[in-house]
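**Student:** Pasting the sequence and the predicted coordinates here, then a few questions.
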Amino acid sequence: MARTRPVQAASLVFACVVAVWPNGSVLAKEPAPAATSEARENPDPHASDPAGHIVVKGRRWGQAEIAAESVIDENAIDSFSATTIGELLDRMASLIDSRGQSPELLVNGKRITNPAELKDYPKEALARIAVLPKTAAAVYGFEPEKRVVNLELKRKFASWQIQSEVEMPTAGGRRNATLRMGRFIIDGDTRWNIGANVADETELLRSERQVPVQPAAQTLLDALGAGGAGIDPNRYESLFPRSNAQGFNASVTHPVGAFSASANFSAGRRESAQTIGMPVAIVQAPAGEDYGLLAAEEALENRQRSESISTGLSLSGPVEGWQTSLGFRYSVNWAKSARDVGYDVTPLQQRIDDGAEWPLGADQWGNLPLLTDRLASTSEVYNLSLTASRPVADLPAGPMRTSVSLNANRFLTNSSYFDADANQWSGSRSSRYQFDGLVSLSLPVASRGAGVLDEIGDLTATMSGAFRKVTKAKTNYRLSGALDWSPASFVNLRTAYSRENVEPGYEQLFGPRMEIVNRVFDFRRDEYVQVLYRFGGNPDLAGGTAQNLSADLSLMPFGPGSVMFNLGYRRSVTNGGISSLPDLTPVVEAAFPDRIIRDPSGKLVLVDARAIRIASERSQRLTTGLSFRWTEKPPALPSEAEEVSPAFAPWTVTASLTHQWSLQSQTQIRPELAIIDRLEGGGQARHRADFQLNVGRKGLGASASASWNGPAYVLGAGGAIYRYWPSTMFNLGGFIEPGSIFGADGQKKWIDALKLSVDIQNLFDSRKVIESPGRPDGFSRDELDPLGRTIRFTINTSF
């Protein structure tokens, strides 16, 4: 035995050298041909080994090549009130990843070009969800930090789905209605779907909430003099815009020999409009005072419209032992916006200055031209992608796997801008290429199952290298590596490190200009305001270097899929490079006087929120998580000959509790400027906790969730302190399928396909509490959160 271990270690080193040696791949073991779906689900009962035991070869239908870390079965899936696969994944995020990040998706064990096409499928199309181990990202060519789940679909499924949804705040004033309809078919390796949706959302005006009139609106009202009597300025400004949207999508996947071909198409359109002020035209009277008149009945508006089309083709299958996927995708987006900025009173003011009779009569104002700033852009993206993965060597501890992912993109952008004050159009065109790639290697070092260095448990090393190149910009390179160690079956420790030279991507450099109205708190004027935010490319960006270190510990003391404890640490250090504009605080405004624009009266009018260059950025955080899943066992049977009744629907309970502790969050814009500490005066809480509970079975279920944010504060001008007290928000939901609960005669009825759901956000109508030196009476409930408690009713049926 003493000699066995050195021999195994030597063979491991020799196999690694052979695998990376030129032409060494000729020694790589070819994967066995996959069993047909029929053989997997209906194995030959006469197949046996020399000892006479029955041998079932091949993987289960839809299973991935890598064994799952945990499996979420159909009973657990049925216990959630989610309707679609996408909604289900959102609700189960904390069970999949303690950080709550969206996972990468496989479908029936394979990577596909556009996994988003499955997110609209009904959750009933799933047989199970397999959460793969953390090493799966490297095996399938995803970013190293991503979790991967495999969606195992049922072999046969067909359904029409119709869903209607209405959401509104209990305080009234706003309503959001959505209608979705789709047809979904799965027939073995063939699947297709077609769907459409429409949505409509009404506007919420300031006059529908108890909020004070803003100083800028009061100035306009004062200019109206006696004509402003009885006018409520809040009626001309909205807290949330009205909008409507329509969408259509279709996709099909079908076998072509040993390959699988897919095609998809989607189109969408969205419009929104937000009232942004009273339609007041102001001139200067001969005595020098401002004099105004309502120039129209309708308020000034900010209007947005976007239309998009996207289509793609892909082909995936085995090529010389590689599992490959080749895809092409084209998308185009047309976006337009128009923002009313006021009325042109220049000719009228000239008449007054020339001595026109004063005061002017209403008929003398005439029809003043409305000044409107306009933006228009067309963005096209052509994408060609290739992914390939396979085992490249059969090592003593298991197969060494590699994956390659390559993308080539062409971006075409044409944008134009009309400045109403200058009465001038300007525009720009951009045509750029972006190439990026990722190469990953998964190397098993020790394995208990294979008897290789089993005294240390299971140990796997993964390495990856990535690049991104944008024309007329420097190339971004990243190298990373990770070790996954399981000294026992219920313990996993993963450590990862990456280093890269950070360079901006296409959108950061050349993205089209966009402008939207955001609601933010202005610390200088001690009020919430509607401000124009500008986004788009910044060609002045420059790169830097970044280092990331992470460590994650997972404990499953009662086996997979029961109780799991997670502990994670992340550290990021960036020197030079790129960052998003920090949240607006007095310190940020002082650091970016050219990005924060105010009018002569001090009113905040524009925030240029494009990406910025920074000197350094540092962050550290610690995350902990506890998750639990339990499913009721079938009742004990008096005889082995009896079977569990198919009507038995077990109860499933899932729960998770996560906590995030921010240890450091600092940015230094330029060496000569002070460090912006988000945790010390920057408004970021050090602690956040989230809880989620779901109890259900097929046909009936309820869920509860809560989020808690710790205290924070912002340093204002002159040493003033704005304190954000701890806040907690609770949510509650539930669903019922009457046919599953009350149906008993066995005959299918329309009620059997009916599902009713209700979700209440912010159950207790709670709000944040801000202690402000300038507002001893505090901020009203509607100023902090105009929506408050909302309730959503959903009706879903299938046939």
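**Tutor:** Cool, got the structure. This one's a predicted model, so the numbers in the text were calculated from it and none came from an experiment. Numbering: from 1, shown residues only.
**Student:** Please count neighbours and contacts with C-alpha atoms only from this point.
**Tutor:** Noted.
**Student:** Which positions within the longest helix seen in the chain qualify as buried?
**Tutor:** If each helix of the chain is counted by residues according to DSSP state H, the longest one is helix 4-20. Of the residues in helix 4-20, those buried by neighbour count under the rule 16 or more other Cα atoms under 10 Å are 8-9, 12, 15-16, 18-19.
**Student:** With stretch 234-253 instead?
**Tutor:** Buried positions in stretch 234-253, judged by neighbour count with 16+ other Cα under 10 Å: 234-253.
**Student:** Compute the first-to-last residue distance for that stretch.
**Tutor:** Taking Cα to Cα, to the nearest Å, the span from the opening residue of stretch 234-253 to its closing residue is 53 Å.
**Student:** One more: stretch 195-214?
**Tutor:** Its start and end residues considered, stretch 195-214 measures 44 Å (Cα to Cα).
**Student:** Not counting it itself, show me its contacts.
**Tutor:** The set of residues that contact stretch 195-214 without belonging to it, under Cα atoms under 8 Å, 6 or more residues apart in numbering, is 173-183, 232-250, 274, 780, 782-783, 786.
**Student:** take a look at this one as well, against the first:
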Amino acid sequence: MTLRILLASSFTAIAASLAYPAAAQDTAQPAQVGDTPEVIDATDGGSENEIIVIGNTLRGQVDAPQPPILELDEEDIATYGAGSLAELVQALSTETGSGRGRGGGPPTFLVNGLRVSSFREMRSYPPEAIQKVEVLAEEVAQRYGFSPDQRVINFILKDNFSSREIEVEYGQPFDGGTSDKELEATLLNISGPSRLNINLELSDTSLLTEAERGVIQSVVPVVPGDPDQGPYRSLVSDSEDYELTANWTRGIGEAGASLSLNGTAQRSDGRSLSGLDTVTLTDPDGDSALRIFGADNPLTRRTRTDTFSFGSTLNARAGDWQLTGTIDASHADSTSRIDRRAETAALVQAAADGTLAIDGPLPPLADAGFDTAKSKTDSAAAKITAMGNPILLPAGEISVTLDSGYDWQRIDSSDTRNPEFDTELTRGNLNGGVNVSVPIASRRDDAWAFLGDLTANFSAGAEHLSDFGTLMDWSAGLNWGLTEELNFQASYIFREAAPGLSQLGAPTIVNLNVPVYDFTTGQTALATVTTGGNPALTSETQRDIKLGLTYDLPWFDRSNISVEYFRNRSSDVTASFPLLTPDIEAAFPDRVTRGSGGTLLAIDQRPVTFAEQNSQRIRIGLNFSGEISGGEEQSGGGSRGPGPVAGGAPAAAPGGGGPLRATFDPQRFAAIRQSLCAEGDTPPDLSVLPEPMQARLRGADGQIDPQRLAELRTRICSAEAGQAAAAAQGGAAPTGAAPQVRIPGGRGPGGPGFVRGGGPGGRGGPGGGGGRWNIGLNHTIELENEVLIADGGPLLDLLDGDALSGGGVSRHTLSLQGGAFYKGFGTRLSADYQSGTRVEGSGLPGSSDLTFGDLFTLDWRMFADLGRQEKLVESVPFLKNTRVSFAIDNVFDTRQEVTDQNGEVPLRYQPFLMDPVGRRFEIEFRKMF
């Protein structure tokens, strides 16, 4: 009886695959539906005639032992009100940032479960083109050949989508002074595996000066008529940016191969003000006066950066292996022109001779000209990955990822202020690695089922750097699904890491009149600050442990809690130059220059190497999501209006674009049985089979594998199969996404065990009606964070009075995200909190401790999809497919308060220096054609 039920279920899946194409011919194809449901035979560890029914999934979903950290369907995406995938990723930064504390930067990206050359390929896509988003753990990144300090975002695209979009934004602080303007135009066409995207973006930010925020100056005029420095020192630079991006993807053949090309050209211009010239004049009587001059020609830095980027991705199959080749290259040319300080020796001499009154008018001085700092950075990265499931165990298939690549970087930098420090650095990085995931126990496959689902993961890699030698890394991990709802993860990571080439070779630049708080004197000084690279840096050794627990809560549509523990141990740590505390100055005395009275004159802030850094933290995450009943029948996200987008493919079917109901097609199934089960030696006509079934019968050479065909014929032609088919025919028509069953011999074009085919479905998948709400809370608790500056040197406790940058490390950080979308209207709140810290002074006279207060910020965004308001569109047809948004950042205009032990605010930590913008609003108009 059980066998017959399994067979009936399996042939129900086949029925869905046979019925769906006919239904799709009569009805607008839902944008969300993937390819024809895949029917795969399976003898995986079971009896000879056993067929296993796999759960419902979308084509392009990632199949990994680690469950997704976050899944978003179309309704969920709509609650973010994002205008592009770049904005959506920014809104998801709390969930997509790695908790390892290694500064892994932005997450890595997949499209339909496959690697891409870079985020440029899809960052300008409108969210309406996305069917589902998956956020996956760092362990999954290793399965795709990425480093283990980045999380993964997988974008599952709709099969057919077309749009032309214009977006206009304007924003400014409530206090005025500066404004941001942005214009963006986007074209996107998606037709199955083929895509075309062109994006043009223009942005402008106006200058904001210290005078416009009332910043108190550390150097003030003492002679009437001398100008104040405030109007000539910038808080926000004047900048203009222009960017043009083109992306093209084309499917190749019928085996799921694809080729993509993308290119970007960008120009950025910036201008900032560094104040005015100063000179101290002393007359023959010994009286002196500090003079400020040059208001007609303030010290200015002008920077222009041109960047050109290119990328390409080739995805193909070789038998049961998914092969991906990527290349990403860029060239950046930056030129900074920094005004020189005026030559004042003649003024000093004239005052000393008594020919120039120290408080009188100053004669004009010749233009001192400017210095030029140039930097050219070239980079290229090529990588090939192969992913497959070569071995079948009782608990499932072993998944293997092999990757090999070559990275190349070159930095050429020069500075006329320091001509002897011209830099030419080149680095080549030949790297390779392997990742193996071994299933140990499986409930589905009834292998050690009492243990639940248990998988071990191992990886190892090596890289040979032309300027550093060979570095190694390896890791081991365990993923344990104790129950369907409870999952445990553990991993250990060893890695040797080299400093970045920019940390080694950035141009040496001397910045004048930079405010620096001096913990030794308790004063803010205008010091000369040197920045750039440090070629003496060494490689870093990292040893990390991660433990994680995830539990799906039985509330709402989707809710879960996750708890992660991280322990990091590092030696020979490369870091930016830390906050200038007495301990730091004692450890790096050659980096600080003081005057005869102890006044801070100059500081060299190029990177340094610490002996050790150790940290421990816990991160707790809560996610809730649910539906709002009573909404419109059509679901969707963002600004999708009713009906298809102009010039595009048909819009989603009612009910959120879920799969159409399909009825069993007995005639077509009978034709399949007749062809496969005919007696005699005549080869069967396989053209009657759905293409996905044909693809899975092919071997490595692309030809039909006789063994696979024989096994398929045995199962379909058996008596039990005929009875199961009859049961499927007589039963209810399948709804939702059709189930899948495995075929011996491998996977289809969707991916080698990592990617499963089928239509949408499963818990919390897109469905009909209503709106959607979601809430996410993340709380990080720092348990330990210590730095040993040098062997035998001071040990800094960053949680208890010491600091490397800013104001120490907050013990608690929290982030709360929440949003809702209903009947075309949406709102979203983002709240962030960090606990206060303190930094201890030297204890010497004049020195002071600093207290950095708690900081809480709240951002609010609301948006209206005018295209979904039918009466409004009838009155004003132009509003079809439009959305307007209004956002307020930092609603309560909060800034971190910094005080010394007397309760006073040091000049360097004035609120407007900490955050010159504060509360800000933004208005956005978005129109899709």
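**Tutor:** Perfect, thanks for sending it. Nothing here was measured: the structure is a model prediction, and the numbers come from that model.
**Student:** what's the longest helix of structure 1 aligned against in structure 2?
**Tutor:** When structure 2 is aligned by TM-score structural alignment, helix 4-20 of structure 1 has no counterpart there.
**Student:** Can you point out the buried residues in the helix or strand just after that helix?
**Tutor:** Per DSSP states H and E, helix 4-20 of structure 1 leads on to helix 37-41 as the next helix or strand towards the C-terminus. For helix 37-41 of structure 1, the neighbour count (16+ other Cα under 10 Å) marks 37, 39-40 as buried.
**Student:** which one of these sits closest to residue 470 of structure 1?
**Tutor:** Nearest to residue 470 of structure 1 among the buried residues of helix 37-41 of structure 1, counting by Cα to Cα, is residue 37 at 43.4 Å.
**Student:** so who does the closest one touch?
**Tutor:** residue 61.
**Student:** where does it sit relative to residue 425 of structure 1, distance-wise?
**Tutor:** Using Cα to Cα, which is the criterion applied here, residue 37 of structure 1 is 62 Å from residue 425 of structure 1.
**Student:** what does residue 452 of structure 1 give?
**Tutor:** As defined by Cα to Cα, residue 452 of structure 1 lies at a distance of 71 Å from residue 425 of structure 1.
**Student:** Show me where structure 2 has its helices.
**Tutor:** Taking DSSP H as the criterion, structure 2 contains helices spanning 2-26, 74-78, 85-91, 93-96, 138-143, 345-353, 501-505, 582-587, 666-677, 691-697, 706-716, 719-730, 870-875, 911-914.
**Student:** and among those helices, the most buried is which?
**Tutor:** Counting by mean count of other Cα atoms under 10 Å, helix 74-78 has the highest mean neighbour count of these, with a mean of 28.
**Student:** Distance from it to the middle of the chain?
**Tutor:** Distance of helix 74-78 of structure 2 from its chain centroid, counting by Cα atoms, centre = their mean, to the nearest Å, is 19 Å.
**Student:** And stretch 310-324 of structure 1, by the same measure?
**Tutor:** Shown here is stretch 310-324 of structure 1, whose average C-alpha point lies 26 Å from the average C-alpha point of the whole chain (Cα atoms, centre = their mean).
**Student:** quick one: buried residues of stretch 832-845 of structure 2?
**Tutor:** 832-834, 836-842.
**Student:** between those, which is closest to residue 673 of structure 2?
**Tutor:** Within the set of the buried residues of stretch 832-845 of structure 2, residue 832 lies nearest residue 673 of structure 2; the separation is 61.4 Å, counting by Cα to Cα.
**Student:** Reformat the buried residues of helix 37-41 of structure 1 as CSV; add distance to residue 659 of structure 1.
**Tutor:** Conversion of these to CSV gives the following (distance: Cα to Cα, whole Å):
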residue, distance to residue 659 of structure 1
37, 43
39, 46
40, 42
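**Student:** Okay, strands next: where are they in the stretch 51-200 of structure 2?
**Tutor:** With DSSP state E, counting those that start in this stretch as the criterion, the stretch 51-200 of structure 2 has strands at 53-54, 61-62, 70-73, 108-111, 114-115, 130-136, 152-157, 160-173, 180-191, 194-205.
**Student:** Return the most buried member of those.
**Tutor:** Per stretch, and counting mean count of other Cα under 10 Å, the top mean among these goes to strand 61-62, which has a mean of 26.
**Student:** And that strand against structure 1, how far off on average?
**Tutor:** On superposition with structure 1, the mean distance recorded for strand 61-62 of structure 2 (mean Cα distance after the TM-score superposition for structure 1) is 3.8 Å.
**Student:** starting at the chain centroid, how far to that strand?
**Tutor:** For strand 61-62 of structure 2, the distance from its own C-alpha centre to the chain's C-alpha centre is 18 Å (Cα atoms, centre = their mean).
**Student:** Who are the packing partners of it?
**Tutor:** strand 152-157, strand 755-756 (3 or more Cα pairs under 8 Å, 6 or more residues apart in numbering; DSSP states H and E).
**Student:** Nearest to residue 667 of structure 2, out of those strands?
**Tutor:** For residue 667 of structure 2, the closest of those is strand 755-756, at 27.8 Å, according to Cα to Cα.
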